[in-house]
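Asks: dropping a prediction and its sequence here:
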Amino acid sequence: MKRSTIIALAGIGFAGVIGIRHWSRLGPVGNPKVPRPAKPVDLNRYVGLWYELARYENRFEKDCDYVTARYTLRDDGLVDVLNASRGAGGAIKSIKGRAKRIEGSHGARLKVSFFGPFYVGDYWILDRADDYSWSIVGEPSGRYLWLLSRNDHPSLEMRDAIFERTRQLGYDLSLLRMTRQS
């Protein structure tokens, strides 16, 4: 066998192992039939500070509490994203990203990148309150879900309404990890 063929096969095998390791770290699918966003989103109203009420646990937020997301609309139409949290032991972590609107989605679907052009993820605002007091955010695989509120301690009625709407959208509520807020 030619040396170049052996190197190519070794490279493919290595990529396969890395791919399997990556996929094995992903959480369970909490919704195999992720719906399209229910409403258009006015990003001028969506920007600002959000508190995470609950999420599907994921490797990049593992054991994090006091999670917030601040969205800022830029002059060029992009959205700056600043996610902050407190991890185990109380260490404060933050990460900056940038989001771009998806054409034809009425502001409800964004492409978000936290690592330059190397990783771009889907961010779908699946539903929101008419007054933008809460939102349900997911992505097409059904493995990631975030329930957000403008208030760090929303009323019991609002929490119940968010959870009920999340269930109606087809998500498994038993996979939710409640987020402690200050």
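Replies: It's in.

Asks: can we go C-alpha only for contacts and neighbour counts from here?
Replies: OK.

Asks: how far away is residue 100 from residue 133?
Replies: 22 Å (Cα to Cα, to the nearest Å).

Asks: likewise for residue 74?
Replies: 22 Å.

Asks: looking at the two, which one has more neighbours?
Replies: Between residue 74 and residue 133, residue 133 has the larger neighbour count (other Cα atoms under 10 Å), namely 16 against 10.

Asks: this is the comparison structure:
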Amino acid sequence: MTAFQVLSVLLLAAAAAHAQSFHLGSCPTASVEKDFNITEYMGTWYEIEKLPAVFERGKCVQATYSLLSDGTVSVRNAELLSNGKINSIEGVARVKDPSQPAILAVSFFKGIEDPYWVLSTDYRSYALVYSCSNYLGLFHIDFAWILARTRALTDDIISQQRDKLAAAGVDINRLTVSNQTGCDAMA
């Protein structure tokens, strides 16, 4: 197998495992929420829009965050599958550097941490989260979520968050609207 073939297999495997697409080059530089207050961020957030993620297959996607006594954060992501069952996963997030509390690392599997950057939030209605990982210095895979405290968000706020992603160099044309209807089973 040639070096090009090995690289192609690695790229495809990484893309399949972590996202539906990847981008050549390094992750864009994004500014995070200044003076982020992790305590105010705790609670349930509903996914309004996202960059495609193969690990999300359902609707009514939501994340619940709880502060733990050691300063880490319990994370529970849940979605409603087409068969009516709730699919969920639990993990832990931690602030990587106390001087930058909006930059967290989240882990759902032992030994594997992924970035979780809170780019923008007002804590009571919306949050904008970005995650990006570089691979082999050749390409990156990114995720983004526009979140809300309710299952809907005004078009104005969505537009503002999309603009912030675009200003950070994120391809907002790939954002998809999340289905937050028929979510009674999630209550």
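Replies: Good, I have the coordinates. Keep in mind the model is a prediction, meaning the values are calculated, not measured.

Asks: what does the superposition give as a TM-score?
Replies: Between these two chains, after superposing, the TM-score reads 0.79 (TM-score structural alignment, normalised by the length of the first structure); 165 aligned residues with a Cα RMSD of 2.5 Å.

Asks: contact partners for the counterpart of residue 76 of the second structure in the first structure?
Replies: If you follow residue 76 of the second structure across to the first structure using TM-score structural alignment, you land on residue 82. When contacts are counted by Cα atoms under 8 Å, 6 or more residues apart in numbering, residue 82 of the first structure is found next to 69-71, 94-97.

Asks: same thing with residue 146 of the first structure?
Replies: Contacts of residue 146 of the first structure by Cα under 8 Å, 6+ apart are 52-56, 136-138.

Asks: do the same with residue 175 of the second structure
Replies: By Cα under 8 Å, 6+ apart, residue 175 of the second structure lies in contact with 49-52.

Asks: could I get the full set of helices for the first structure?
Replies: 3-24, 43-46, 156-168 (DSSP state H).

Asks: for residue 114 of the first structure, which of the ones you listed is the nearest?
Replies: Checking these against residue 114 of the first structure by Cα to Cα gives helix 3-24 as the closest, at 17.7 Å.

Asks: residue contacts, the equivalent of residue 70 of the first structure over in the second structure?
Replies: The equivalent of residue 70 of the first structure in the second structure is residue 64 (alignment by TM-score structural alignment). By Cα under 8 Å, 6+ apart, residue 64 of the second structure lies in contact with 42-45, 74-77.

Asks: ranges for the strands of the second structure?
Replies: Listed in chain order, the strands of the second structure (DSSP state E) span 23-24, 43-50, 59-67, 73-80, 86-95, 103-109, 112-121, 126-135, 139-148, 176-177.

Asks: quick check: angle from the third one to strand 73-80?
Replies: Think strand 59-67 of the second structure. 170 degrees (axes from the mean of the first three to the mean of the last three Cα atoms, to 10 degrees).
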